[in-house]
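Enquirer: Using only what follows, build the 3D model:
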Amino acid sequence: MFIAPAFANTAVGGFDLMGFLPMIVIFVLFFFLLIRPQQKKMKEHQKMLSEILKGDEVTTQGGIVGRVTKAGEQYLSIEIADGVEINVARAAVASKLEKGTIKSL
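Expert: Below you'll find the model as predicted:
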């Protein structure tokens, strides 16, 4: 029985880069289309959270809209109605609104 040299090479465990090329391409596409944009979005959100000051109008992840009355390192006090304040974690803020979005509390 004669085994061709090309078949013998692959049977012994020769490394075939072309076999891994599709996985490498998929990983590169996955990185540029999913991972990188998500990292950029997280950086922007962290920057926005660090810039929240007293008087800013914010929306929490739960949908509560209010004006920041006290800004601590980890927690914020948000006035959601006249005389009604709640304390929320700074990380629970979903977005910062433009000044004047909330007309009256």
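Enquirer: hey, let's count contacts and neighbours off CA atoms from now on
Expert: Will do.
Enquirer: all strands for the chain, in order.
Expert: Secondary structure of the chain, counting by DSSP state E: strands at 57-60, 65-71, 75-81, 84-89, 93-97.
Enquirer: Just send those back as TSV, with mean neighbour count too.
Expert: Converted to TSV, the strands of the chain look like this (neighbours: other CA atoms under 10 Å):
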stretch	mean neighbour count
strand 57-60	20
strand 65-71	20
strand 75-81	19
strand 84-89	14
strand 93-97	18
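Enquirer: I'd like the structure of this one too, to check against the first:
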Amino acid sequence: MEILSQLLPFVFLIAIMYFVIIRPQQKEAKARKEMIMALKKGDRVITAGGLIVVIHKVEDQFLSAKINEETVVKMTKDSVIRKYEDEA
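Expert: Next comes the predicted model:
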């Protein structure tokens, strides 16, 4: 019984860490993965480098993105941070 009373604070601390740190990170990672999988031609996204680009072509691991009318670059899907929504 004494061992249980000594372990209870550690169990409580681990439970708090799970609900405050680990679970929200897992939810955010899942939402980001779903967003990346749902990208399609014409979507505007923000890259890790801070560029706002338009998706030109979607492949398994890569995206082709238009920076301007003449420039199309190939980048990894992991470099997409989030979709860009106009704030107007």
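Enquirer: Please state their TM-score.
Expert: Comparing the chains after superposition, counting by TM-score structural alignment, normalised by the length of the second structure, produces a TM-score of 0.91; 86 aligned residues with a CA RMSD of 1.3 Å.
Enquirer: circling back to that earlier point, and Leu21 of the first structure, which of the strands of the first structure is closest to it?
Expert: Nearest of the strands of the first structure to Leu21 of the first structure, taken as CA to CA: strand 93-97 at 40.0 Å.
Enquirer: whereabouts in the second structure does the closest one align?
Expert: When strand 93-97 of the first structure is aligned against the second structure using TM-score structural alignment, it corresponds to residues 80-84.
Enquirer: now stretch 52-71 of the first structure
Expert: Alignment note (TM-score structural alignment): stretch 52-71 of the first structure is matched to residues 39-58 of the second structure.
Enquirer: Just the terminal-to-terminal distance for the matching stretch.
Expert: The first and last residues of stretch 39-58 of the second structure sit 8 Å apart, counting by CA to CA, to the nearest Å.
Enquirer: what sits up against that stretch?
Expert: Where contact means CA atoms under 8 Å, 6 or more residues apart in numbering, the residues beyond stretch 39-58 of the second structure that reach it are 63-68, 72, 79-85.
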